[in-house]
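A.B. asks: Just need the structure, nothing else, for what follows:
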Amino acid sequence: MPAKPINTDRLSLTPTRLLLLVAAFLVTSGNWSFFERVTDVYPLDSNNLGFLVSLVIFFYAFIVLLLLGFSLIMPVRIAATVFILLAAATGYYADSLSVVIDDTMVRNILQTNINEAADVINTGLILRVALLGLLPVAVIWLLPLQKASFLRELRYKLQTAAAAVLVIVLCILPLSDHYASFFREHKPLRYYSNPSYPIYSIGKYINQRIQSSITREFTRLAKTVTPAVPGKHPRLVILVVGETVRTDHFSLNGYKRETTPLLAKEPRVISYPRVSSCGTSTAISVPCMFAYEGREDFDPDAAEHTENILDILNR
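C.D. replies: Model prediction:
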């Protein structure tokens, strides 16, 4: 007896319903660190149970709004793909390393090189992206979507957005004290919301870049530079910068354990133990070390349009 053909119409969804399912998937699969930290602050007991349930619903409605907003400027499947892959990758680093994707981290990612990037790509990340990223994305692209006119689909999206806003309001009103505490006193909790905070950070970084390129011109600090003596063979200086190395844990500075055995064998090595950086973020600390302003007044956006020590030496 021949098998009956699968009726794909039963499996098909409207684009708006697909986004509702994607939002539910994102809340449950990409926010383990977020909810873990929330329950650390608001323990799962009778006093906080109502707020915690409300927060899950609030967060779901907010993700729905984000997806709907992006679906207005790009196809639904592409919006869902971007959200799912981003949530899978950033969720791994939040769960495994407690790393949040803020605008500084976005700057680091975009300015890193292949060797540094390879250090943070491991089996755990690959499995996470494959199972919670690529697999659901494949399902989305294989699943047939019901076609509707642009105006009809726009109406569905606007109705869904209005419903999501109403849900958010209904979540906040009866528990306004809890939400006031959540937003005012526990701001770091929001850093783990996924993928909403990474999306916010990417947008913030893009805005900073746009504003920086529009309002800033390149500034020369040294009006006159004395060139090297003509005809004299220039001296080659190799500068080894360890912007995340603690000076008291560096063997060249007297640390008991040999941390740089090969470097110690090189002749004429000079160690500068009194150098400080602006932090452990490479995209910030390295430019800061060579900036004229110093650590207190350093601005990473301004530094990209201002001469530093290396620029002057290069002249």
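
A.B. asks: C-alpha only now, for contacts and for neighbours.
C.D. replies: Will do.

A.B. asks: so how far is N207 from the most centrally placed residue in the chain?
C.D. replies: Centroid-nearest residue in the chain, with C-alpha atoms, centre = their mean: I101, separated by 2.7 Å. I101 sits 16 Å away from N207, going by C-alpha to C-alpha, to the nearest Å.

A.B. asks: Next, count neighbours for V64.
C.D. replies: Using other C-alpha atoms under 10 Å, V64 is surrounded by 23 other residues.

A.B. asks: now swap in F51 and tell me
C.D. replies: Applying other C-alpha under 10 Å, I find that F51 has 22 neighbouring residues.

A.B. asks: my guess is it is in a helix, correct?
C.D. replies: Yes. Assignment of F51 by DSSP: H, G, I helix; E, B strand; the rest coil places it within a helix.

A.B. asks: For it, give its distance to V167.
C.D. replies: Applying C-alpha to C-alpha to F51 and V167 gives a distance of 14 Å.

A.B. asks: repeat for V237
C.D. replies: With the distance defined as C-alpha to C-alpha, V237 ends up 63 Å from V167.

A.B. asks: More neighbours: which of the two?
C.D. replies: Counted by other C-alpha under 10 Å, V237 and V167 do not tie: V167 has more neighbours, with 17 against 6.

A.B. asks: That one sits in which helix or strand?
C.D. replies: In the assignment (DSSP states H and E), V167 maps to helix 150-172.

A.B. asks: Can you give the contact residues for the helix or strand following that helix?
C.D. replies: Remark: after helix 150-172, the chain's next helix or strand is helix 176-185, criterion DSSP H and E. The contact list for helix 176-185 (C-alpha atoms under 8 Å, 6 or more residues apart in numbering) reads 51, 172.

A.B. asks: Just the angle for helix 176-185 relative to helix 150-172, thanks.
C.D. replies: 100 degrees (axes from the mean of the first three to the mean of the last three C-alpha atoms, to 10 degrees).

A.B. asks: can you pull the buried residues of helix 176-185?
C.D. replies: Counting neighbours by 16 or more other C-alpha atoms under 10 Å, one finds that the buried residues in helix 176-185 are 178-179, 182.

A.B. asks: Another sequence for comparison is provided below:
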Amino acid sequence: MRIVTPKASFLTLTILLALYFTLIPNLPILLHFQRILSALGEYKLGFVISIPVLLLAALNFVFTPFSFKVIFKPFFCLILVVSAFASYAMLKYQVIFDKGMIENILETNSAEADSYLNLSVILWIVFTGVLPALLLIRTRVTYGHNVLMRLGMRLLSMLISLLVIALIAALYYQDYASVGRNNRTLNLEIVPTNYLYSTVQYVHKTYFTQKMPFRKIGDDAALVQKAGQKPTLMVIVLGETARAQNQSLGGYERPTNAFTAKENNLVYFANVSSCGTATAISVPCMFSDMSRTQFDNNKAHNSEGLLDVLQKAGISAFWKDNDEGCKGACDRIPHELVPTDSDKTLCNGSVCYDQVLLNNLDDKIPADGKNKIIVLHLIGSHGPTYYKRYPPEFRTFTPDCPRSDIENCSQAQLVNTYDNTIRYTDYVVSQAIQKLKEYEKDYNTALYYVSDHGESLGEKGLYLHGTPYKFAPEEQTHVPMEIWMSQGYMQANGVNLDCLKQQGKTQAFSHDNLFHTVLAMMNVKTKEYDPSLDALAACRKP
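C.D. replies: Below you'll find the predicted structure:
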């Protein structure tokens, strides 16, 4: 049987590709418009018809410069496949591809990336990306005419597209302006221009912006604890993807904090905001001396941070990681990424439960009389494979959702699974506290727990995290924070526990507090310290 080879002119094929992108990869933005119009109640029929026409004209204008023979098929085959990934993420999770999301994607490790793969995403990519790309490869593209004629045809096609856009703007400018003012993410939802533009932004800033000189801070850092006072041993437990709304210590109806709730010396901070909505932003931000509004990731990666300052004061610092790395925060101190085959009970070769972070921790606490700080970076509640974050014995809330395509689980199953991750994290934090209690004879001990960002579980149609901060819902920015101190620590440092518990209930805090609070808790004096950002300052005796 003879297989027919499709044939089309370069202009026809460009328009067909623009039409395909309008209807398939851009289905998420068309559905978003449908939701917007449904909420409006009244709208012009012409405005509704103009939306896909405007999108088609705009895409044809953007695509036409890529219709030259040498780049036509390679370029469009690539963006067909990549756009299939992007459209799936937008359709299922309402992901917005700004520069921060591109940074988060590029810094994702292979184990985390694998957790997003499932049958539905593979089928979507095959049918909306791979098969159209194969069809394009097989299609014989005709160019004809001479070079000037082809160039003129391209310019004419682009001019017609511009005229269509101008006509629609003249007729419905007020409608688009009104919708745009109330839905500011729409310009970040057009595939493929959203991720292409954001990738160019990221690449330009990362590789083509003049590298700034490395910035040192805290050269004056010095330990100022009283003579004869026991050294301090502090553990920072850096959570992952835990949101405040699901913490029973904050009023949630389920016992998700059943283990730490038993600790009398633990303070829960109910109103804490994150620096970002993704690990790649929040982690370097909270360990830097910059506030959220001042934060610049490029500057942070070219600067010393909290752990550098503590080390300058003579404090022994160590970072142990079960997630995707410290994002630069631990580059100049001893650090370790837990091997995924390090414990047969807690690891399966690709991921470990967070309890593995407590293994061999005693080796990092030698009896040398030095002040010490240890950071434990959890994998916590990282989705979408929430069910892989807790052992079977912590499958408390059932039925859960043992799959990565979480949109196919019921809301109850999804919340059950997520709550199990929060409860297991709480257990790990409580075990870290028990470990610190073993050292109370030789150290004044303390623990600081905070999550890097929150998580959406289907509220407002959003899943996961990474929404641009100015658009992000509270579920992604409201995070839990806890501080536990031994009796010896509080006495030596003049901390009023009742005062601090009251502060935790009534005052607002953020990731901005970590840098300055930890400096003070470790008795380090430096000009970098800002007492107004020290969460314990109001409850500590001078």
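
A.B. asks: Compute the distance between K501 of the second structure and C77 of the second structure, please.
C.D. replies: With distances taken as C-alpha to C-alpha, K501 of the second structure is found 58 Å from C77 of the second structure.

A.B. asks: more crowded one of those two?
C.D. replies: A count of neighbours by other C-alpha under 10 Å puts C77 above the other of K501 of the second structure and C77, at 20 against 17.

A.B. asks: Mind telling me what that one corresponds to in the first structure?
C.D. replies: Alignment note: C77 of the second structure maps to T81 in the first structure; criterion TM-score structural alignment.

A.B. asks: Please tell me I have it right and its match contacts V137.
C.D. replies: Yes. T81 of the first structure lies in contact with V137 (C-alpha atoms under 8 Å); the separation is 5.7 Å.

A.B. asks: State the number of residues packed around L135 of the second structure.
C.D. replies: Neighbours around L135 of the second structure, by other C-alpha under 10 Å: 13.

A.B. asks: Is it in a helix, a strand, or coil?
C.D. replies: Applying three-state DSSP: L135 of the second structure is helix.

A.B. asks: what residue of the first structure takes the place of it?
C.D. replies: Using TM-score structural alignment, the partner of L135 of the second structure in the first structure is V139.

A.B. asks: Relative to L132 of the first structure, how far out is that match?
C.D. replies: Using C-alpha to C-alpha, one gets 11 Å for the distance from V139 of the first structure to L132 of the first structure.

A.B. asks: what does L110 of the first structure give?
C.D. replies: Distance, L110 of the first structure to L132 of the first structure, by C-alpha to C-alpha: 23 Å.

A.B. asks: same question, S251 of the first structure
C.D. replies: 44 Å.

A.B. asks: Comparing these two, which shows the higher neighbour count?
C.D. replies: Per other C-alpha under 10 Å, whichever of S251 of the first structure and L132 has more neighbours is L132, with 20 against 16.

A.B. asks: how many neighbours does the residue lying closest to that one once chain neighbours are set aside have?
C.D. replies: Nearest non-adjacent residue to L132 of the first structure, counting by C-alpha to C-alpha, 6 or more residues apart in numbering: A88, 5.8 Å away. Per other C-alpha under 10 Å, the neighbour tally for A88 of the first structure reads 26.

A.B. asks: which SS class is A88 of the first structure?
C.D. replies: State at A88 of the first structure, reduced to three classes by three-state DSSP: helix.

A.B. asks: Now for it: which residues touch it?
C.D. replies: Listed by C-alpha under 8 Å, 6+ apart, the contact partners of A88 of the first structure are 29-30, 128-129, 132-133.

A.B. asks: who touches the host helix or strand of I312 of the first structure?
C.D. replies: Per DSSP H and E: I312 of the first structure is located in helix 309-314. Around helix 309-314 of the first structure, the neighbours that count as contacts under C-alpha under 8 Å, 6+ apart are 222, 225, 290-292.

A.B. asks: Same list, those, but as JSON lines with neighbour count, secondary structure and distance to L151 of the first structure please.
C.D. replies: Output for the contacts of helix 309-314 of the first structure, formatted as JSON lines (neighbours: other C-alpha atoms under 10 Å; DSSP: H, G, I helix; E, B strand; the rest coil; distance: C-alpha to C-alpha, whole Å):
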{"residue": "A222", "neighbour count": "12", "secondary structure": "coil", "distance to L151 of the first structure": "60"}
{"residue": "V225", "neighbour count": "9", "secondary structure": "coil", "distance to L151 of the first structure": "65"}
{"residue": "F290", "neighbour count": "17", "secondary structure": "coil", "distance to L151 of the first structure": "56"}
{"residue": "A291", "neighbour count": "22", "secondary structure": "coil", "distance to L151 of the first structure": "54"}
{"residue": "Y292", "neighbour count": "16", "secondary structure": "coil", "distance to L151 of the first structure": "56"}
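
A.B. asks: wait, which of those residues is closest to S213 of the first structure?
C.D. replies: Nearest to S213 of the first structure out of those is A291 (C-alpha to C-alpha; 19.1 Å).

A.B. asks: Do I have it right that the closest one meets A302?
C.D. replies: No. Between A291 of the first structure and A302 there is no contact under C-alpha under 8 Å: 10.1 Å.

A.B. asks: residues near F218 of the first structure, how many?
C.D. replies: 12.

A.B. asks: same deal with S110 of the second structure?
C.D. replies: 10.

A.B. asks: Could you check how far it is from L249 of the second structure?
C.D. replies: With C-alpha to C-alpha as the criterion, S110 of the second structure and L249 of the second structure are 34 Å apart.

A.B. asks: swap in F97 of the second structure?
C.D. replies: 34 Å.

A.B. asks: How about P28 of the second structure?
C.D. replies: According to C-alpha to C-alpha, P28 of the second structure stands 38 Å off from L249 of the second structure.
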